[in-house]
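S.K.: Give me a model of this one.
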Amino acid sequence: MLRTRNISASDHPAVHALLDKADLAPPGAYGPGDLGVVVAEDEGAVVGAVEFLFDTDFGRDEGRPDHPGPQTWVFSLAVAGAHRRRGVGRALLAEAARQAQEAGNTYLALAPAEGDDEDDRHAFFRMCGLMPIEHDVPCAAWGGPVSEVLSSKTADQGR
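M.R.: Purely as a prediction, here's the structure:
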């Protein structure tokens, strides 16, 4: 059964491997006060991870007026290949949104990676309640109200 939970020290190698396989830069060691990291676990194995940071203001700092103000920024989201299209990614984003809401944030944002399956990623983010923030901007960020992410279909699957 799928469940989401905060990362533990024993999860670090699995999370690094997931991020590496997804061509996302693995971080260094996680420390107190660093990124929020949630893992998805299925039958005792880590099958997905999301890294995020509360109270960021990416976009406006870069002079992008259409970008919303303070938000929770998702740095990376990775799901093991055999577990894709099973609600793992959605459960991870929902848990990041739940924690964002608990921290007083009302907006969740990210920048989808570019690549061959970009259309699939965009469709996934739309299903999770996210939309492009700016149009016609290279590497445009996507985002949405935390409430939209939490109310998206099956958002509570991993809890």
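S.K.: contacts and neighbour counts: CA atoms only from here.
M.R.: Noted.
S.K.: Name the residues that touch the strand ranked longest in the chain?
M.R.: Secondary structure of the chain read by DSSP state E shows that its longest strand is strand 45-56. For strand 45-56, the surrounding residues in contact (CA atoms under 8 Å, 6 or more residues apart in numbering) are 11, 14-15, 18, 34-41, 70-80, 83, 88-89, 92-93, 96, 100, 103, 105.
S.K.: right, and the helix or strand after it?
M.R.: strand 71-79 (DSSP states H and E).
S.K.: tell me which strands and helices the helix or strand following that next one is in contact with?
M.R.: Sequence-wise, the next helix or strand downstream of strand 71-79 (DSSP H and E) is helix 88-102. Contacting helix 88-102 under the criterion 3 or more CA pairs under 8 Å, 6 or more residues apart in numbering; DSSP states H and E are the following elements: strand 2-6, strand 36-42, strand 45-56, strand 71-79, strand 107-110, helix 146-151.
S.K.: Off-centre distance for the shortest one?
M.R.: Put plainly, it is strand 107-110. 9 Å (CA atoms, centre = their mean, to the nearest Å).
S.K.: Pull out the buried positions in that strand.
M.R.: Y107, L108, A109, L110 (16 or more other CA atoms under 10 Å).
S.K.: The third one too?
M.R.: Neighbour counts over strand 45-56 (16+ other CA under 10 Å) mark V46, V47, G48, A49, V50, E51, F52, L53, F54, D55, T56 as buried.
S.K.: Could you also give me the structure for this second sequence? I'd like to compare it with the first:
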Amino acid sequence: MTITYEWRGDFDNVAVNALHAEGFNHPAADVDWLARVRRHSLGWVCARDGGDLVGFVNVVWDGGVHAFILDTVVAGGRRRSGIGAGLVAEATRQAREAGCGWLHVDFEDDLRSFYFDACGFKPTRAGLIAL
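M.R.: This is a model prediction of the structure:
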């Protein structure tokens, strides 16, 4: 398996919708991901094995120094193989090159070791309002 990572790479909405549905355990939707990320994101990273999309992460930002990791997802059969950490590493590199000073992420508690140990994030206090 040779995984490649592509910053702001082209992708098929059907493939991202399927990957997202599998990763976040919901029915597949008909989201126009390409329009969404082109409009709101600093960039995104696609992980591919050959032509197959096996991972995706979205990097949104405030237009200044803060970037945010969203929707990190890896195909079910490929998890725990380093692809997720590779996605976040490329997102981190690209956010840094864009002049961002901070990269934020929030996550469910079961992903603490992934984000803290595998990706290098540090714990911080934050607030959240469920809307």
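S.K.: Quantitatively, what TM-score do the chains reach?
M.R.: Scored against TM-score structural alignment, normalised by the length of the second structure, the superposed chains reach a TM-score of 0.78; 120 aligned residues with a CA RMSD of 2.5 Å.
S.K.: re earlier: indicate which one of the helices and strands packed on helix 88-102 of the first structure is closest to Y30 of the first structure.
M.R.: strand 36-42 (8.8 Å; CA to CA).
S.K.: quick one on the thing from earlier: most widely separated two among the buried residues of strand 107-110 of the first structure?
M.R.: Going by CA to CA, the pair spanning the buried residues of strand 107-110 of the first structure furthest: Y107 and L110, at 10.4 Å.
S.K.: Any idea how many residues pack against E95 of the first structure?
M.R.: Neighbour count of E95 of the first structure, defined by other CA atoms under 10 Å: 26.
S.K.: For the counterpart of it in the second structure, list the residues it contacts.
M.R.: Under the alignment (TM-score structural alignment), E95 of the first structure pairs with E90 in the second structure. Residues near E90 of the second structure by CA under 8 Å, 6+ apart: Y5, W7, V45.
S.K.: Nearest residue to the last one in space, ignoring adjacent ones along the chain?
M.R.: Spelled out, it's V45 of the second structure. W7 (4.7 Å; CA to CA, 6 or more residues apart in numbering).
S.K.: Compute the number of surrounding residues for the one you found.
M.R.: Neighbours of W7 of the second structure (other CA under 10 Å): 16.
S.K.: before we move on, what about the one 5 residues further on?
M.R.: Counted with other CA under 10 Å, the burial measure for D12 of the second structure works out to 11 neighbours.
S.K.: do you know how far it is from L128 of the second structure?
M.R.: For D12 of the second structure, the distance to L128 of the second structure equals 32 Å [CA to CA, to the nearest Å].
S.K.: Check E6 of the second structure too.
M.R.: Distance from E6 of the second structure to L128 of the second structure, by CA to CA: 31 Å.
S.K.: Also D49 of the second structure?
M.R.: For D49 of the second structure relative to L128 of the second structure (CA to CA), the value is 36 Å.
S.K.: Looking at the two, which one has more neighbours?
M.R.: D49 (13 against 6).
S.K.: The more buried one touches E6, doesn't it?
M.R.: No: using CA atoms under 8 Å, D49 of the second structure makes no contact with E6, being 11.4 Å away.
S.K.: Export the contacts of E90 of the second structure as a markdown table, with columns for distance to A29 of the second structure.
M.R.: Shown next, in a markdown table, are the contacts of E90 of the second structure (distance: CA to CA, whole Å):
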| residue | distance to A29 of the second structure |
| --- | --- |
| Y5 | 24 |
| W7 | 24 |
| V45 | 20 |
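S.K.: In the first structure, which of those residues still touch?
M.R.: Compared against the first structure with both residues aligned by TM-score structural alignment, their matches' CA atoms under 8 Å, the contacts of E90 of the second structure retain Y5, V45.
S.K.: Among the contacts of E90 of the second structure, find me the one that's closest to P123 of the second structure.
M.R.: V45 (23.6 Å).
S.K.: corresponding residue for that closest one in the first structure?
M.R.: By TM-score structural alignment, V45 of the second structure lines up with V38.
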